[in-house]
Structures are given as structure tokens and as C-alpha cells.
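Trainee: Structure for this input, please:
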Amino acid sequence: MIFARIKWLYAVIVIFSGMTLMIVTFYLLPKPYAVKFSAWFIRLLVFVPVQIKGSPDPDAQMYLINHQSDIDIGIMETITSKDLAWVAKKELFKVPFFGLVVRLPKDIALERESKTALVKLIKDCKDRLDHGRVITIFPEGTRTETGQMKPFKAGAKMVADKFSLKVQPVVLIATAWHFSNKRKIFNSGTMTAIYLDSFVADKSNPEWLNETREKMQHMYDSALLELPRYH
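Mentor: Purely as a prediction, here's the structure:
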């Protein structure tokens, strides 16, 4: 138990150091290299190779990703060269220190349960798209460590429908087994990230977001069966 806590504490220190590195180098490196550099710093020091399945679409304008762990962002940043614009709850932008991590790269603040905030979300997403960035969302809206994805929030669909975005789902497998702040655990080892086929958002289909969730859940469940370490 003590050794497990030490491993977790080591990972926390590495993650904190990586975020500090991003803040320090942000104005020294071209965008988005400070973010990528810090993400690679974390990945290499916590010894988590990533096996990538499927093919990233070079024309993708939005990524939808399931969310289990604090390291999900770092994993995604290292498996794509794209400049990602993360959508995160507004409260995170006000947290000391961590607020800088999301404010400096101009990630997108989302105020939950607010209709007026959705107007700002649309405007901010348009700005990031105009600058060649990829809108990146955890559509569940929060972490879940069970492997059962929560219902997807409507914000992702609203943005994708508004701009007819090319959407690519990405499924991360059992990242909470590798790192969980809630359970204070850390396990190194190879992670798996799966790019699903991309598609253009079709607002005439009101169910495409739910259908995407079902496809992502099916892929997650199938991949998990092939990875006995997580059983």
C-alpha cells in the first residue's frame, strides 16, 4: 500500500512539473509546442507508451473522447500533432495555477446549464476553428472510471451541427487503471488509443451523438476483452 501511494505521488509530481513546464515555456516556444512538450515530458517520465489503432483524419475539426483520468489530455496531446482547443468547464479557468494551463493556450470555457453561455461557446469555437485548431471535447462532461460511458452532453452536437464539422471519435482504453486521483493509484504500462472513422456532422440526424456514443462504447468493450491486464 505504501509503495502504491509512492508511485501515485511520483506521477502527481511529474504531472504538476509538466504543467509548470508548459507555463514557463509557453511564450518561448511556437504554438502549440509548449503544450506538446509538456505532455511528452509527462508521458515519458511516467513510462506510458501508447498503442494507436485506427488512423487519425488529417481533416478532422472536432475530436470526441471518452474521459476516465487526468492523464487523458496528455495522452491525446501526444498522439496528434494538431493544435487542440479543449472545451472545459468554466470553473477550471479560475483555479489557481491550473487556470493558467487552460487560459494560456486559449482553451474554451463552458458554463454549464446556461443558454447564454452556449452563444459564447459557439463564438469561441468559431474563433478557434478559424485559427486552424481542432475542437476537443469530453462529451460525457466529467470523468467516469467504470468503463461505462455517461450520456453525452448536447454541446458537442450543437457546435458540430452549427459548422458542419468533420468529427472523429477517439476511444481511450482503461486510462483510470493507469492513473486515478480519486483512488490514488498509478500503474505504468502501454495504453491504447483508438481512432474511429470520422464523419461530417449531420444536423438532419438528431441521434448522431447518441449513435456515436454507442459506437465508442462498443469499441471500448471489445478492446477491453483483448487486454487481460484490466480484467
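
Trainee: contacts and neighbour counts: CA atoms only from here.
Mentor: OK.

Trainee: can you list contacts of stretch 137-144?
Mentor: Stretch 137-144 is contacted by residues 62-69, 86-88, 149-156 when judged by CA atoms under 8 Å, 6 or more residues apart in numbering.

Trainee: What subset of those residues is buried?
Mentor: Buried members of the contacts of stretch 137-144, scored by 16 or more other CA atoms under 10 Å, are 62-69, 86-88, 149-150, 152, 155-156.

Trainee: Those in helices, which ones?
Mentor: G155, A156 (DSSP state H).

Trainee: For the buried ones among the contacts of stretch 137-144, name the two members farthest from one another.
Mentor: S69 and G155 (21.1 Å; CA to CA).

Trainee: which parts of the longest helix that the chain contains are buried?
Mentor: When the chain is parsed with DSSP H, its longest helix is helix 2-25. Going by neighbour count (16+ other CA under 10 Å), the buried part of helix 2-25 is 7-9, 11-12, 14-15, 18-23.

Trainee: To compare against the first, here's the next sequence to fold:
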Amino acid sequence: MIRFILCVIVVVGFLILSIPILLVEWIIGKFNPMAKEISSLRIVQAVFRFILWVAGVKLTVIGEENVPTDTPVLYIGNHRSFFDVPITYPRCPIRTGYIAKKEMEKVPLLSTWMKRLHCLFLDRKDIKQGLKTILAAIEKVKSGISICIFPEGTRSKNEDELDMLPFHEGSFKIATKTNCPIIPMAISGSADIWESHFPRIKKTHVILEYGKPIYVDQLEKEDKKHLGAYTQNIIHEMLVKNRAQL
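Mentor: This is a model prediction of the structure:
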């Protein structure tokens, strides 16, 4: 329970103490918007790294060379834990927004930081609003901002992490409409940090592997029609391969 309490203290403490930081960055943004955005990115990345350290997460990263550093991408990953964001976000080389559930927008200060970091909020119950979110994500990519989405739609609570929920095909319109590369992410072991033995946080080894970029225009016609299943198969293969290393 000590790690859980410490993580809560870090998160709540940062949100409260960051109020003057938000003000300073707002002023900076009036003169240099890009400097403000990069500053926000690096601050939150540092906080997430500290949270992982407090939680006792030993992170092994594979295939990071597959992530382009000079162009926006669409990150696609499996989703098992609330820690999946702190695990993946510090590795983003450029501005990156995550697509989160609509309920997160109601959390004070947290939603302020999320909006500042180009996160978008998806209403999973409203198809029309969901489409608007995807269209907004397309515009983000066109403006040079990467997008990360977990296309299972929610955290998979299946006992076996290889048993993923189906990937929603609509998520992949972000790539098909912008021609940005898709970066498959396989996150192994993240549920063992917290969810598998809630409410305790345990020292855990997690593996994050990035697959080779998928360029939609280079795929066979059948694979283009089923991008969700195609990408999920790649992630599944990485999860199987890395299971023995946990």
C-alpha cells in the first residue's frame, strides 16, 4: 500500500503545485506557443517517469528506433492498465495527444493538462461525437502532432493479456486520412503493477515494444480493409514473444 499512497501523493501534489506552472506557461505561450507546448510535454514526461520509479516499475523498451522523430504518427497499443499512459508517454519524441474517455474531461486540473497536451476526449456512447473526435485527431496529425489511441475502447480485464478485445476499425481513419505511419505498441505486464492485485502497487517488470511502422498505402488491399485486425495481429505476436522475458 505504501507505493499506492506515494503515487497518489505525487499525482495530487503535482496537480496542485502545477497551478503556478500553468500560469507561467500561459504567459510563455503568448510570446512563443511552441516553447510552451514543448515545455508542457517535457514536464509531464518527467512526472510520469517519477511515478514509474515510485511504483517500482522496471521498464524494458524494445524497437524504439522504429518510432520516427521527425513526423507525426498514430500509436496503436493494447490496453491493460491505467499505467499504460505513464509507461508510453515519456517515450514520445514529439508533441503527442492521447485519446481518452470523455469522463476524464471532468477531472479538475488533470483535464487542463490533458487539453494542453493535445489530448482528445471520446464519448464512447455517442457515435456522432465519436466521429467528431476522430476528425479532430486527423487535424492534429495534419498539424504535426502524433496521436495515441488504445483501439480496444477500454481496458481489457481478461485474465490473459493475449486475449485482447477487438480493435475498433474507426480508430484507423486517423492514419488512412493523413497517410501517417502506424506504430504498433505491445505493452506486456502492465496490469501486474496495480490492476491484478488492486489496491496494492507492486514492483513489476514491464516490456514496451514498438513494431515497425505500418504504411497503409503499402499494404495489400485486404489488409487495408481490416487494418484493426492486421495491427492487432502484429501486437499479439510481440506480446507472445515478450511473455517469456517477464
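
Trainee: How alike are these chains, TM-score-wise?
Mentor: Here the TM-score for the pair of chains, by TM-score structural alignment, normalised by the length of the first structure, is 0.83; 223 aligned residues with a CA RMSD of 2.5 Å.

Trainee: And K128 of the second structure, what's its match in the first structure?
Mentor: Correspondence of K128 of the second structure to the first structure, assessed by TM-score structural alignment: T116.

Trainee: And for V141 of the second structure?
Mentor: By TM-score structural alignment, V141 of the second structure lines up with L129.

Trainee: Any figure for the gap between P90 of the second structure and S196 of the second structure?
Mentor: Remark: distance between P90 of the second structure and S196 of the second structure (CA to CA, to the nearest Å) = 23 Å.

Trainee: is it true that F37 of the first structure touches I23?
Mentor: No - with contact defined as CA atoms under 8 Å, F37 of the first structure does not count as touching I23 (11.0 Å).

Trainee: So which bits of the longest helix seen in the second structure are buried?
Mentor: Counting residues, the longest helix found in the second structure (DSSP H) is helix 33-55. For helix 33-55 of the second structure, a neighbour-count test (16+ other CA under 10 Å) marks 36-37, 40-42, 44-45, 47-49, 51-52, 54-55 as buried.

Trainee: Adding distance to K177 of the second structure, write the residues you listed out as TSV.
Mentor: Shown next, in TSV, are these (distance: CA to CA, whole Å):
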residue	distance to K177 of the second structure
K36	28
E37	25
S40	28
L41	26
R42	29
V44	29
Q45	29
V47	33
F48	31
R49	33
I51	35
L52	35
V54	40
A55	39
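
Trainee: Pretty sure I52 of the first structure sits in a strand.
Mentor: Yes - I52 of the first structure forms part of a strand when assessed by DSSP: H, G, I helix; E, B strand; the rest coil.

Trainee: That one contacts A193, correct?
Mentor: Yes - the pair formed by I52 of the first structure and A193 meets the contact definition of CA under 8 Å, at 5.0 Å.

Trainee: Which one of these two is surrounded by more residues?
Mentor: Set I52 of the first structure next to A193 and count neighbours by other CA atoms under 10 Å: A193 wins out with 24 against 14.

Trainee: Start from the N-terminal end of the first structure and give the strands.
Mentor: Under the criterion DSSP state E, the first structure contains strands at 50-53, 62-65, 84-89, 108-110, 134-137, 166-173, 179-180, 185-186, 191-195, 199-200.

Trainee: which residues of the second structure does the third one align to?
Mentor: To tie it back to what came earlier, the one meant is strand 84-89 of the first structure. Mapped onto the second structure using TM-score structural alignment, strand 84-89 of the first structure spans residues 96-101.

Trainee: And the contacts of the matching stretch?
Mentor: Here stretch 96-101 of the second structure makes contact (CA under 8 Å, 6+ apart) with 89, 114, 117-124, 145-150.

Trainee: Mark which of the residues you listed are buried, thanks.
Mentor: 89, 114, 117-123, 145-150.

Trainee: What is the nearest of those to P68 of the second structure?
Mentor: Once CA to CA is applied, the member of these that ends up nearest P68 of the second structure is S146, at 10.4 Å.

Trainee: V73 is in contact with the closest one, correct?
Mentor: Yes - with contacts counted by CA under 8 Å, S146 of the second structure reaches V73, the gap being 4.8 Å.

Trainee: which ones are touching the closest residue to Q129 of the second structure other than its chain neighbours?
Mentor: Sequence neighbours aside, D123 is the residue nearest to Q129 of the second structure in space, at 6.3 Å (criterion: CA to CA, 6 or more residues apart in numbering). Applying CA under 8 Å, 6+ apart, we find D123 of the second structure in contact with K101, K102, Q129, G130.

Trainee: Looking at those, which are in helices?
Mentor: The helices, defined by DSSP H, take in Q129, G130 from the contacts of D123 of the second structure.

Trainee: would you turn the contacts of D123 of the second structure into a markdown table with neighbour count and distance to K203 of the second structure?
Mentor: Converted to a markdown table, the contacts of D123 of the second structure look like this (neighbours: other CA atoms under 10 Å; distance: CA to CA, whole Å):
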| residue | neighbour count | distance to K203 of the second structure |
| --- | --- | --- |
| K101 | 14 | 27 |
| K102 | 14 | 30 |
| Q129 | 14 | 39 |
| G130 | 18 | 36 |
